[in-house]
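Enquirer: Show me how the following folds:
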Amino acid sequence: MSREIDEVLQRAADGGRISPEEALALYEQAPFHALGEAADVVRRRRYPDGIVTYLIDRNINYTNVCVTACKFCAFYRAPKHKEGWSHDMAEILRRCAEAVDLGATQVMLQGGHHPDFGVEYYEELFGTVKAEYPGLVIHSIGPSEIGHMAKVSGVSIEDAITRIKTAGLDSIAGAGAEMLPERPRRALAPLKESGERWLEIMEVAHRHGLESTATMMMGTGETNAERIEHLRMIRDVQDRTGGFRAFIPWTYQPENNHLKGRTQATTLEYLRLIAVARLFFDEVAHLQSSWLTTGKPAGQLSLHMGVDDLGSIMLEENVISSAGAKHRSRLTELVELIRTAGRIPAQRNTLYEHLSVHWTPADDPTDDRVRSHVSSIALPILERDRPVEDQLAKN
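Expert: Presented below is the predicted three-dimensional model:
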């Protein structure tokens, strides 16, 4: 390891800020174990109790009709397509009821950019869900949907945000970030807003008290420098607003979409990016890995690369699963992954507050009903008495 790389790693591990150029050097040159160790030093300083959190939620898709036609998406259908659909409010509430029964504290209501869905639709959607389930946090949509609904209704971004927050939206998802730099974003989603516009909408939301997460999709041919530029763009907004609670990178899934390619992001690349993100995002509190796209073993290994949150038992997930993400988990499995990594599992809420800390194995949850993809249009329903891996192999 060169003296320059060692100096940057030490400074970052000590809590100092590193530049995008230094982050790229670490991503490309730092020895894997030294990089992971430095990131884990940051995690331990932030969370000395050794707790790693998880969430129980449900992703409820209200429509798959979309005018944006992103090349990596296997979920959407164009307007008037025979396979297009939109759920009515009764069906959405039914799915919320199932989620609450299984212990979910959050729902993520997401769908395509439907040509007819303006701000009024989302006011009714969020208001109805919040009235029926006031304790259920609505962590939903993203800047792309906000921009689209404002355009449909002919109102400003600020007006749209104010109205949907008043209706019941509690928090904004990092959806639609994919890759923020111009070249890869234009290649992936030429009809979607620019990365700069995505961040501008986030910034307006943060100023109006709607915090959010930030995401990144790796593996569609972007360069290492573009990956780091994505991080830089997010950090610049975070410096101004402080509104991003967490950063969540995930890997492109190659099935049933127009890109039709294998992911270019290997597990090693993903883990290196995770570690660099922990060192680079000195003002972002939480780092979440994506076991849904990388698999549970990689998810567990990420806990040694600076990660403090293993994400969600998603009772339903259709978008990424439609593109080939076949990893599933039971709550008991996810807790075991955390515990056998030498960490203390804890269920959290959207604000990352601990709802239940499982200090010893005797505290671990035992409800075997709580598992990912309890309901999914993208994947077959699991049989309760057969191992998940066996069923995936058959399917």
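Enquirer: from here on, contacts and neighbour counts on C-alpha atoms
Expert: OK.
Enquirer: quick one, strands of this protein?
Expert: 51-61, 106-110, 137-140, 171-172, 212-218, 244-251, 286-287, 309-314, 344-348, 354-357 (DSSP state E).
Enquirer: a markdown table please, covering the ones you listed and showing distance to residue 295 and mean neighbour count.
Expert: Compiled in a markdown table, these are given as follows (distance: least, Cα to Cα, whole Å; neighbours: other Cα atoms under 10 Å):
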| stretch | distance to residue 295 | mean neighbour count |
| --- | --- | --- |
| strand 51-61 | 16 | 25 |
| strand 106-110 | 22 | 22 |
| strand 137-140 | 24 | 23 |
| strand 171-172 | 25 | 24 |
| strand 212-218 | 15 | 23 |
| strand 244-251 | 11 | 22 |
| strand 286-287 | 17 | 25 |
| strand 309-314 | 11 | 26 |
| strand 344-348 | 18 | 23 |
| strand 354-357 | 24 | 15 |
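Enquirer: Now the ones you listed in CSV, please, with extra columns for distance to residue 296.
Expert: CSV is the format used below for those (distance: least, Cα to Cα, whole Å):
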stretch, distance to residue 296
strand 51-61, 13
strand 106-110, 22
strand 137-140, 24
strand 171-172, 26
strand 212-218, 18
strand 244-251, 13
strand 286-287, 16
strand 309-314, 10
strand 344-348, 15
strand 354-357, 21
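Enquirer: just so I know, which of those strands lies nearest residue 98?
Expert: Nearest of the strands of the chain to residue 98, taken as Cα to Cα: strand 51-61 at 9.2 Å.
Enquirer: One more, please, to line up against the first structure:
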Amino acid sequence: MSIDAILERAVSGERISMEDAVKLYESDEVEKMGEAANKIMEKWHPEPITTFVIGRNVNYTNFCDTYCRFCAFYRAPGSKEGYVLSDDTIFQKIQETIDVGGTEILMQGGTNPDLPLSYYTELLQNIKKRFPDIWMHSFSPAEIWKIVEVSGLSLEEVLRELKEAGLDSMPGGGAEILTEETRLRVSRLKITWEQWIDAMKMAKKVGMHGSATMVIGFGESFEERALHLQRIRDAQDETECFTAFISWLFQPENTGMYKTKKLTPRDYLKNVAISRIFLDNIPNFQSSWVTMGPEIGKLSLQYGCNDFGSTMIEENVVSAAGTTHKVNTNKILRLIREAGKIPAQRTTAYDIIRVFDEAESAEKDFVMQN
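Expert: Okay, the predicted model is just below:
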């Protein structure tokens, strides 16, 4: 079945349906989808600029009582291999980030049942006292709901206290696939898809924004992928809570789902393109070079992505599953230029800090070897 009519409608500005999305997933005309996605991206971003943010992922604890089958990072509460980073260690990581021009800290961990709300608020307050200009893009919906459970407060009360303490925005980790069928199969104890959406909506209500994510490759159906996109689009229609969308592939190595067939870079590029075509109300799409590698990350800039994501000075969750790609700032500049784009450093809120000309490189680089 030809997908031309669907793509033509989308490029002309017409909203496509879930049924249309399923037909796109069933098609193997990936390059054609990429071309349409790129045209839609250029309507949002007519200038040939690809942005990136200099940031660090600080995994402050790996204790987690959610026990996702697909996670190789977590350790059960009480495990001798578990940890909670000291405040001084976190401060040192933030200082190192600032020293290389970094502006964002993506602080995420497990759902640790032994950390009270005061742990988070005091940590945020101390970070902001020492580093008032760092942007705290931290704590995914699953972590937020664990704080709700431990504190006995409402979702709104917890998010308001965190924002007042210094939280600036909320990452969209833990979305995986927003259907109960897949969630019950791969992460039975994790928050529901409704809770994930509610957390993102509430973050916007209290004055923050968030990002939307999607992970494919759990054995979910095309219909489930389309439903995931529909739920993201509906939430954005209602609240405009998302500034960006990021998708990547499940990495089965070293996890409890190691026998799962690993999807290919072509599957990733198809998903990026379909997502850009379907999500007509989210302006920014990030490349996922951490899981896919720099070259596929570069190629995704022709499939609807306008952003290269974070330099990710440090990352431990994906690398625990055996997938580690290190890219310093100068390499990001080169990859963006090789894609025919102009690189620009941005803030978490997508305000441009600096546009790099053809001859410029970043003055400093910091590559963390885990």
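Enquirer: and of the strands of the first structure, who's closest to residue 73 of the first structure?
Expert: Of all the strands of the first structure, strand 212-218 comes closest under Cα to Cα, at 11.8 Å.
Enquirer: what stretch of the second structure does the closest one fall on?
Expert: Under TM-score structural alignment, the match for strand 212-218 of the first structure in the second structure covers residues 210-216.
Enquirer: The matching stretch vs the first structure, average distance?
Expert: Taken over the aligned residues, the distance from stretch 210-216 of the second structure to the first structure averages 0.8 Å (mean Cα distance after the TM-score superposition for the first structure).
Enquirer: got a list of contacts for that stretch?
Expert: Residues outside stretch 210-216 of the second structure that contact it (Cα atoms under 8 Å, 6 or more residues apart in numbering) are 169-177, 200, 203-204, 225, 228, 232, 241-250.
Enquirer: go with 6 Å
Expert: Contacts of stretch 210-216 of the second structure with the rest of the structure, by Cα atoms under 6 Å, 6 or more residues apart in numbering, involve 169-172, 175-176, 241-250.
Enquirer: next one: stretch 259-273 of the first structure
Expert: Residues outside stretch 259-273 of the first structure that contact it (Cα under 6 Å, 6+ apart) are 71, 72, 219, 252, 254.
Enquirer: so what corresponds to the fourth one in the second structure?
Expert: For residue 252 of the first structure, the aligned residue in the second structure is residue 250 (criterion: TM-score structural alignment).
Enquirer: Residue 62 of the first structure too?
Expert: Aligned counterpart of residue 62 of the first structure in the second structure: residue 60 (TM-score structural alignment).
Enquirer: from what I can see that match touches residue 85, true?
Expert: Yes. Contact criterion Cα atoms under 6 Å: residue 60 of the second structure and residue 85 qualify, at 5.2 Å.
Enquirer: Compare those two (neighbour count), which wins?
Expert: residue 60 (17 against 13; other Cα atoms under 10 Å).
Enquirer: Next up, the contacts around the equivalent of residue 280 of the second structure over in the first structure.
Expert: Using TM-score structural alignment, the equivalent of residue 280 of the second structure in the first structure is residue 282. Residue 282 of the first structure is in contact with no residue at all, counting by Cα under 6 Å, 6+ apart.
Enquirer: how much space between the residue most central in space within the first structure and residue 297 of the first structure?
Expert: The centre of the first structure sits closest to residue 248, judged by Cα atoms, centre = their mean, with a distance of 4.9 Å. According to Cα to Cα, to the nearest Å, residue 248 of the first structure stands 17 Å off from residue 297 of the first structure.
Enquirer: Can you check which of the strands of the first structure gets nearest to residue 5 of the first structure?
Expert: Going by Cα to Cα, the one of the strands of the first structure nearest residue 5 of the first structure is strand 286-287, 22.7 Å.
Enquirer: Check the mean deviation of the closest one from the second structure.
Expert: Per aligned residue, strand 286-287 of the first structure averages 0.5 Å (mean Cα distance after the TM-score superposition for the first structure).
Enquirer: and that strand, what does it pack onto?
Expert: strand 244-251 (3 or more Cα pairs under 6 Å, 6 or more residues apart in numbering; DSSP states H and E).
Enquirer: So which elements touch the strand it packs on?
Expert: Secondary-structure packing of strand 244-251 of the first structure (3+ Cα pairs under 6 Å, 6+ apart): strand 212-218, strand 286-287.
Enquirer: In JSON lines, list these along with distance to residue 11 of the first structure.
Expert: Shown next, in JSON lines, are these (distance: least, Cα to Cα, whole Å):
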{"stretch": "strand 212-218", "distance to residue 11 of the first structure": "25"}
{"stretch": "strand 286-287", "distance to residue 11 of the first structure": "19"}
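Enquirer: closest one to residue 76 of the first structure among these?
Expert: Set against residue 76 of the first structure and scored by Cα to Cα, those come closest in strand 212-218, at 17.4 Å.
Enquirer: Return the mean post-superposition distance for the longest helix seen in the second structure against the first structure.
Expert: Ranked by residue count and defined by DSSP state H, the top helix of the second structure is helix 222-239. Taking mean Cα distance after the TM-score superposition for the first structure, the mean distance separating helix 222-239 of the second structure from the aligned residues in the first structure is 1.0 Å.
Enquirer: how distant is that helix from the center of its chain?
Expert: 16 Å (Cα atoms, centre = their mean, to the nearest Å).
Enquirer: Please identify the buried residues of that helix?
Expert: Neighbour counts over helix 222-239 of the second structure (16 or more other Cα atoms under 10 Å) mark 222, 224-233, 235-236 as buried.
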